[in-house]
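S.K.: I need the structure of the sequence given here:
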Amino acid sequence: MAEPIALAALALDAAFGWPRALYRRVGHPVGLFARIIDGCEARWNRPGHSFAARRALGIPTLLVPLVLVAGAGWALERWVIASLGAWGWIAVAILAWPALAQRSLFDHARAVGERIDAGDLPGARGAVGMIVGRDTAALDESGVARAAIESLAESFCDGVAAPLFWLFLLGLPGVWAYKAVNTADSLIGHREARWRAFGWAAARTDDLANWIPARLSGLLLCLAGGGGWHTLWRDARQHASPNAGWPEAAMAGALGLRLAGPVAYDGVMHNKPWIGESDSDAGGGDIDRALAIYVRACLLVWLIAGGVAWLR
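M.R.: Modelled structure (predicted):
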């Protein structure tokens, strides 16, 4: 039953994203996870605790939302299928829909490109600041475009490929358990002193959850971009993350650009290695090219989901 659920959820997300009116009224499920994690962090991640204690307390911070979400997903899936019978898969698809971010990723990256094309660099910085964690106030046009393309590539895994992978594998509890882990990693899974110990469990679990999807994402982006294989194999491991480098290297190779490189977080410059074949810097037009690759990669995901549904 997972295959028609996946296709229906993809269709709903492509058509509507997560509507602003709905967001204003009820928010988004990820916001609930964030509130739980923030509450645990405020209570347990105290400077007076030892490194070992903070690492240990980070485990229940991850497990609380993970168990709650997986349990709720399991119960809801069983209930709607038992209640609605043959039509229950439609309800499950609706419940899985908010876990996907095809439309949202496209819209956010396109907004950055539109600001650059209009010559509005401050507006472009503000738009890209909504989707990246780095400092954006001093970015030039190339830095803004590069940040948008990197986010689009990495988020193809986090927002499309990985949720679908876990939906196929474990159904509704699987996709929402993944989103709980990914949210925890984005909030506390950092290397800075405040998070290094407390966010260890979230970061390592997210690494594990994304290991296969990240590599599949790199392959799909190379297929969609008609190239980039050499850069993928050479540079995927250049990234500090064991997973993010795969889609980023694939996108850099497909576009013939360099991505990553030095970047500032909270005023501190980090000299990250470059990823890519050339010394060419990104521009506004390259965001459009990246979006075209992204759309084709999403279509490949649709074809895979449809093919598996047909075979079964």
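S.K.: could you use CA atoms for every contact and neighbour count after this?
M.R.: Fine.
S.K.: so how far is Arg43 from Tyr265?
M.R.: Between Tyr265 and Arg43 the distance is 25 Å, computed by C-alpha to C-alpha, to the nearest Å.
S.K.: Val160 and Pro98 touch, don't they?
M.R.: No. Under the criterion of C-alpha atoms under 8 Å, Val160 lies out of contact with Pro98, with a separation of 11.1 Å.
S.K.: more crowded one of these two?
M.R.: Applying other C-alpha atoms under 10 Å to Val160 and Pro98 shows that Val160 carries more neighbours, namely 22 against 19.
S.K.: residue contacts, Asp158?
M.R.: If a contact means C-alpha atoms under 8 Å, 6 or more residues apart in numbering, then Asp158 has Asn182, Asn210 as its contacts.
S.K.: Proceed likewise with the subsequent sequence, for comparison:
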Amino acid sequence: MHPIGCASACPRTPQRSNGSTGPCPIAEPVALLALALDAAVGWPERLYSRIGHPVGGFARVIGACEARWNRPDRSERFRHLAGIATVALVVGIAVAVAALAQWVAQYTLGAWSWVAVAMLAAPALAQRSLDDHVRPVAAALENGELAAARSAVGRIVGRDTATLDDTGVARAGIESLAESFCDGIAAPLFWLLVLGLPGIWAYKAINTADSLIGHREPRWRAFGWASARIDDLANLAPARIGGVILCIAGGGGWRTMFADARKHASPNAGWTEAAMAGALRVGLAGPVAYDGVVVAKPWIGGRFADPRPRDLSRALRVYRRACLLLWLIAGAVAWAL
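M.R.: Predicted structure coming up:
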């Protein structure tokens, strides 16, 4: 198996003029093509309705393990170890399947295997999906259709949305867009560049486990501990890189990012959220209701005014520029290698 960005499918190692051999000088832009494919077609609804999405397979494995091992009659120590085993199992499956697929592509397609690898990596990215989900919220807000905006934002956030005003809807949409920029795009791309196809799908397995069981409620605390901690580690570098990219794309926000990133309950999500708050000069987070219970979260960008309906459209423009910057990074990595 060869790392992404190297001439992994080069049929032979070229000979230099002095008779020595070295790596193939052509670097395949796997990550760049994967980003382009995701932006162009995403994961089509027709395909999703027929076979679902690959992360659905991870969810089924995690769900089966949780039903069998996370029962109330089990000891806390058992559930803690079972949670570790669950994460190891789902990541192992992801790595094994991705490594096998990459090997088959290299064996059967030779010099063109990188195209197949890019196609297999693209579903792990979420540029188009995130844009498709946030854009209707922004359009409804700007058209003054608050009920439609509440309904649309309710599909992408976990908080109560039935009583949100236009400011609350805009805030929820901006926060989701900023946080998802990391775990939906920047982090998968990072692990694709670092560890190839197995890396990007291992990350998606970890992130799926965290979203399903990595919670602090009593039911999940022991069983989901491992998934939450591993997800924190997997996002450590990508979150900070993502924050920097959002500041560049937004033309500012550095002060807010460095001052407020650690106010978030997550050690990573605050970086992209604070960067977006600073770039837009709006206040995010603050009190949020979940299942009728208000959680008093610290303000991020609290020195700024509340977001207005048009600020979600501004956030989308920053997000799209940030995605283009990731394209440039992916292309530069391929060129450099």
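S.K.: any idea what the TM-score comes out to?
M.R.: TM-score for the superposed chains, counting by TM-score structural alignment, normalised by the length of the first structure: 0.97, backed by 312 aligned residues with a C-alpha RMSD of 1.1 Å.
S.K.: tell me which element the corresponding residue of the first structure for Arg219 of the second structure is part of?
M.R.: Taking TM-score structural alignment, Arg219 of the second structure has Arg194 as its aligned residue in the first structure. Assigned by DSSP states H and E, Arg194 of the first structure falls within no helix or strand.
S.K.: what about Arg194 of the first structure, how many neighbours?
M.R.: Look at Arg194 of the first structure: counted by other C-alpha under 10 Å, it has 14 neighbours.
S.K.: also Ala137 of the first structure?
M.R.: 12.
S.K.: can you tell me the closest non-neighbouring residue to the residue in the second structure that it lines up against?
M.R.: In the second structure, Ala137 of the first structure lines up with Ala162, judged by TM-score structural alignment. Spatial nearest neighbour of Ala162 of the second structure, chain neighbours left out: Arg150 (6.5 Å); criterion: C-alpha to C-alpha, 6 or more residues apart in numbering.
S.K.: just checking, the one you found touches Thr161?
M.R.: Yes. The criterion here is C-alpha under 8 Å, and Arg150 of the second structure meets it with Thr161 at 5.8 Å.
S.K.: shared neighbours of those two, anything?
M.R.: In terms of C-alpha under 8 Å, 6+ apart, Arg150 of the second structure and Thr161 are both contacted by the residues Val169.
S.K.: so Met269 of the first structure, which of the three states?
M.R.: Counting by DSSP: H, G, I helix; E, B strand; the rest coil, the backbone at Met269 of the first structure sits in strand.
S.K.: these two touch, right, it and Arg134?
M.R.: No. Applying C-alpha under 8 Å, one finds Met269 of the first structure not in contact with Arg134, separated by 9.8 Å.
S.K.: of these two, give the one with the bigger neighbour count.
M.R.: Neighbours per residue (other C-alpha under 10 Å) separate Met269 of the first structure from Arg134, with Arg134 holding more: 17 against 12.
S.K.: Ala264 is in contact with the more buried one, correct?
M.R.: Yes. Under the criterion of C-alpha under 8 Å, Arg134 of the first structure lies in contact with Ala264, with a separation of 5.8 Å.
S.K.: picking up where we left off before, common neighbours of Met269 and Arg134 of the first structure, please.
M.R.: Contact criterion C-alpha under 8 Å, 6+ apart; residues shared by Met269 of the first structure and Arg134: Val263.
S.K.: map Val112 of the first structure across to the second structure for me.
M.R.: Under the pairing rule here (TM-score structural alignment), the equivalent of Val112 of the first structure within the second structure is Val137.
S.K.: pretty sure its match is in a helix, no?
M.R.: Yes. Assignment of Val137 of the second structure by three-state DSSP places it within a helix.
S.K.: contacting residues around Asp210 of the second structure?
M.R.: Listed by C-alpha under 8 Å, 6+ apart, the contact partners of Asp210 of the second structure are Gly224, Ser227, Ala228, Asp231.
S.K.: what about the third one, how many residues nearby?
M.R.: The one in question is Ala228 of the second structure. Neighbours of Ala228 of the second structure using other C-alpha under 10 Å come to 24.
S.K.: I'd say it and Thr208 touch.
M.R.: No. With contact defined as C-alpha under 8 Å, Ala228 of the second structure does not count as touching Thr208 (10.2 Å).
S.K.: what's the match for Ala224 of the first structure in the second structure?
M.R.: Using TM-score structural alignment, the equivalent of Ala224 of the first structure in the second structure is Ala249.
S.K.: again but with Trp74 of the first structure, I slipped
M.R.: When the second structure is aligned by TM-score structural alignment, the residue opposite Trp74 of the first structure is Ala99.
S.K.: one step back: distance of the match of Ala224 of the first structure relative to Asp131 of the second structure?
M.R.: 16 Å.
S.K.: tell me which of those two has more neighbours.
M.R.: Applying other C-alpha under 10 Å to Ala249 of the second structure and Asp131 shows that Ala249 carries more neighbours, namely 21 against 15.
S.K.: hmm, the more buried one is touching Ala322, no?
M.R.: Yes. Applying C-alpha under 8 Å as the test, Ala249 of the second structure and Ala322 come out as touching, 5.2 Å apart.
S.K.: ranges for the helices of the stretch 1-150 of the first structure?
M.R.: Under the criterion DSSP state H, counting those that start in this stretch, the stretch 1-150 of the first structure carries helices at the ranges 2-16, 20-26, 29-44, 51-84, 88-96, 102-117, 121-128, 141-156.
S.K.: picking that back up, please name the residues that touch the match of Ala224 of the first structure.
M.R.: With contact taken as C-alpha under 8 Å, 6+ apart, Ala249 of the second structure is in contact with Val318, Tyr319, Arg321, Ala322, Leu325.
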